[in-house]
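Coordinates for the following, if possible.
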Amino acid sequence: MQRRSQTAVLAAASLLLAAGCSSGGGAPTATGGKSAAPKGKSSGAPATPSAAPSSTAPPAKGSVKVTGTLTTGLKSPWGVAVLPGGDLLVASRDTGKIVRVSADDGKTTELGSVPGVDPGGEGGLLGIAVSPSFGVDRQVYAYFTTASDNRIARMIYDEKRRPGDQLGAPDTILRGIPKGQIHNGGRIAFGPDKMLYAGTGETGDTGLAQDKTSLGGKVLRMTPDGQPAHGNPSADSVVYDYGHRNVQGLAWDDDKRLWASEFGQDTWDELNLIEPGKNYGWPQEEGKAKGGKAGSGFVDPVEEWKTKDASPSGIAYAKGSIWMASLRGERLWRIALNGTKPVAAPQAFLKGTYGRLRTVVSAGDGSLWLVTSNTDGRGKPRKGDDRILRLKVS
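Now for the predicted structure:
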């Protein structure tokens, strides 16, 4: 790991992180390498989701108002992470670069490029996340495609260095996630338990989704060092659940329940409530159980959409609802929830107005940042694409 002589605190943090794992050959593969936290320690395990309704359910009908455009001219934006203070980090899938966007005036500053990114098809620099202890360790996490696999690495962000050279050497914490021309997953996010979660895809090899020894077609849960988190279904594995086709959206509600969006094949896209150890059915099942398949042991999605109306990527939680950005559907979906149950049919906004929508994130005040995806080779770029919009929602 690259060392820096910033402050004593940063130096100490770097030493601790270096002790965790290195970017050489020590990163865990498949089912991880090291065991979970020892017995008697704080588990960090997520609470079991409860279906209990919220004290106040959101209204059946909501609203969306675009209050402004934060910035334009982004190239193939994919992952977005919010820094303490509100500024955004945005990853470019095709260039491998990360830029910082000021939440005040939209000014963009290039931090640097992630080494080893091999873009192609649906791969490249995908999700990014900021450490829960960013104020101390200055760590930025990235999920990206290489020539051989998908992997997750972390880098120290040093603002004192010149723009374009502010990212330290990558420290790979997890390697061996299957790669393909399609279905690379890619979303990463830290949960309320301060563990790192990742949504992966089955790369078009459908059998990987049901193979518990593969990292493809899963939601993964790990420590910030990339080790299996205590409380996972298997103590020596980062696999948290299985049976997914291509997970690209992760978000937690106010009761710390994890939700994920998933690309279907030809029939149904999904919004799933994620629980440890559960099987979400792919490739045997797509969408909700139909034709007498109930009781198969697969978990049904909470909501489903025809693929032409959705093809979902990022999701966020705000104002009692899950908000889902749709690529092919070119719209933003609102799924209002009372506990784990929708209070009404999903509601669509901005249909066709801004083209393909890749990522939506909470701005922390009940509003949302919405990122378009028209320069990814599948959209029809318009003047100013790609852009970040500010939304006021209810």
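
C-alpha only now, for contacts and for neighbours.
Noted.

And the host helix or strand of Val66, what's buried?
Mapping Val66 onto the secondary structure by DSSP states H and E places it in strand 64-71. Judged by neighbour count using 16 or more other Cα atoms under 10 Å, the buried positions of strand 64-71 are 64, 70-71.

ok, so what distance separates the closest residue to Val371 other than its chain neighbours from Ser14?
Nearest residue to Val371 in three dimensions, chain neighbours excluded: Ile388, at 4.6 Å (Cα to Cα, 6 or more residues apart in numbering). Between Ile388 and Ser14 the computed distance is 33 Å (Cα to Cα, to the nearest Å).

In terms of packing, which of the two has more residues around it?
Ile388 (26 against 21; other Cα atoms under 10 Å).

how about this one, so we can line them up?
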Amino acid sequence: MTNPGREVDKSLNSLNGMDRKGKPKKRTVTQQQKLINHRINMVEFRIRKKEQFERLKKEHERLEREMKRLLAGLQNDFSHESLWVYFGEQNMVRSMVELIVEKEKLRKQNVARRTDVQRHDAFRKEVMNAVRLLSNEESLIHNDGGMIVPDKEPTFDYHPLSIEEVNAVLYPLDKEFMSNLPPVSFIGAILGWNVYREESSLTASLPSTHVQLTKRLHCSIATATQISLEQGDNLRPLLATPIGWSVACRPKVSTHVLQEVNAECCVMAHTFPGPLTCHYVFLERVAQWELPDGRKKLGLSMNVIDSTVSRLSSTDVRTHEPNPIKWAKEGWASVTITEVDATTVDVVYDQWARCESKLHADYVVAQWAQFLVRWEQIVAPFRFLTR
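Sure, this is the predicted structure:
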């Protein structure tokens, strides 16, 4: 039978660190060292905590003193008699604050509207001056339709057109003009430009070609207009190019302003130098519209006119000159730039030309596509959004 007294003694010995026989337990050196290290760490921890507490207490007291000082200063400012005399009662102060806020709101609205008006005026002036800025060539014009003498080119006479003659010229930007054209069919895409072509015209005895190219570009309508005006002749389409002509020869083509009808219409001429000098006279017109939703649309049209200049000979080629001269009598082009949003425009380009063969027709289509790709690279470089 177990002795209860003995069991109690065993328990007390175990709690006091003794073995069953009542002798002290032996601890290893490692355990003792760990206990000493732990006690040292705890003492250091308590000291650090106490120092941190003292620092926080001092910072708290400093902030309280600073807050009391600032509050005293504010109370002194608001208790100044002249301030209350100026603002009056609190409801007067509140009313003035609301008035100032409303005035600032109206000022910002007026600034925004003034910016829009200035942007619209600048856009209108650019369009109105487009004809004068598009040509960098100097031309000599006499009131009686005198002699035009291009540098190192055959001379020719030009007689100014009357308003009736100008109005009689077909207008490619007119909706009725475009609706009367034969339909075009989608034939593919060239560098992101959708290409539509009228196929029936190629089967005639004297073939012609009509091509429409469309694309959405990532640039503003103002940027497209400004860059096109700055580039001038370099970004003006060519309406009739001879067989064998290359885009590399574009700098040799000269442009002459023959007559300024008004700010939006003028008569011009292109000359292609070479063994066979090619001329054509064309009427250039610009237009702008504002769509019902406020977006802007800009248009440019060019149409070859069979003027007195090209009727001087009964044949297309005049061989009695030192260099033979050929006059083109047909051809037109139109381009519209429609604003989609502040950074995007839709471009639609149409061109028609009389060709000497189906091979010539295919060649000029490639030239027109080259011209548009070059125009796109200048207006919106490396920022293409293809439809």
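
what's the TM between chain one and chain two?
For this chain pair, the superposition-based TM-score is 0.24 by TM-score structural alignment, normalised by the length of the second structure; 149 aligned residues with a Cα RMSD of 6.7 Å.

related to what we said a few turns ago, and the buried residues of strand 64-71 of the first structure as TSV, adding distance to Arg154 of the first structure?
Formatted as TSV, the entries for the buried residues of strand 64-71 of the first structure read as follows, by distance: Cα to Cα, whole Å:
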residue	distance to Arg154 of the first structure
Val64	35
Leu70	27
Thr71	26
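
which of the residues you listed lies closest to Ile315 of the first structure?
The shortest approach to Ile315 of the first structure among the buried residues of strand 64-71 of the first structure belongs to Val64, at 15.3 Å (Cα to Cα).

Could I get the buried residue list for the host helix or strand of Trp375 of the second structure?
Secondary structure assignment for Trp375 of the second structure, by DSSP H and E: helix 358-379. Residues of helix 358-379 of the second structure classed as buried: 358, 360-361, 363-365, 367-369, 371-373, 375-376, 379 (neighbour count, 16+ other Cα under 10 Å).

And stretch 359-372 of the first structure, by the same measure?
Neighbour counts using 16+ other Cα under 10 Å place 359-363, 367-372 of stretch 359-372 of the first structure among the buried residues.

Ser228 of the second structure against Val379, yeah?
Yes. Here Ser228 of the second structure reaches Val379: they are 7.5 Å apart, a contact under Cα atoms under 8 Å.

circling back to that earlier point, who's in contact with the residue nearest to Val371 of the first structure?
The contact partners of Ile388 of the first structure, taken as Cα atoms under 8 Å, 6 or more residues apart in numbering, are 69-72, 369-372.

need the residues you listed in a markdown table with distance to Ile335 of the first structure, can you?
Conversion of the contacts of Ile388 of the first structure to a markdown table gives the following (distance: Cα to Cα, whole Å):
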| residue | distance to Ile335 of the first structure |
| --- | --- |
| Thr69 | 24 |
| Leu70 | 25 |
| Thr71 | 27 |
| Thr72 | 28 |
| Trp369 | 17 |
| Leu370 | 16 |
| Val371 | 19 |
| Thr372 | 20 |
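
quick check, nearest of these to Asp137 of the first structure?
Nearest to Asp137 of the first structure out of these is Trp369 (Cα to Cα; 25.6 Å).

State the distance from that closest one to Ala91 of the first structure.
Here Trp369 of the first structure is placed at a distance of 15 Å from Ala91 of the first structure (Cα to Cα).

now swap in Val9 of the first structure and tell me
Distance check for Val9 of the first structure against Ala91 of the first structure: by Cα to Cα, it reads 27 Å.

More neighbours: the two, which one.
Comparing Val9 of the first structure with Ala91 by other Cα under 10 Å, the one with more neighbours is Ala91, at 29 against 12.
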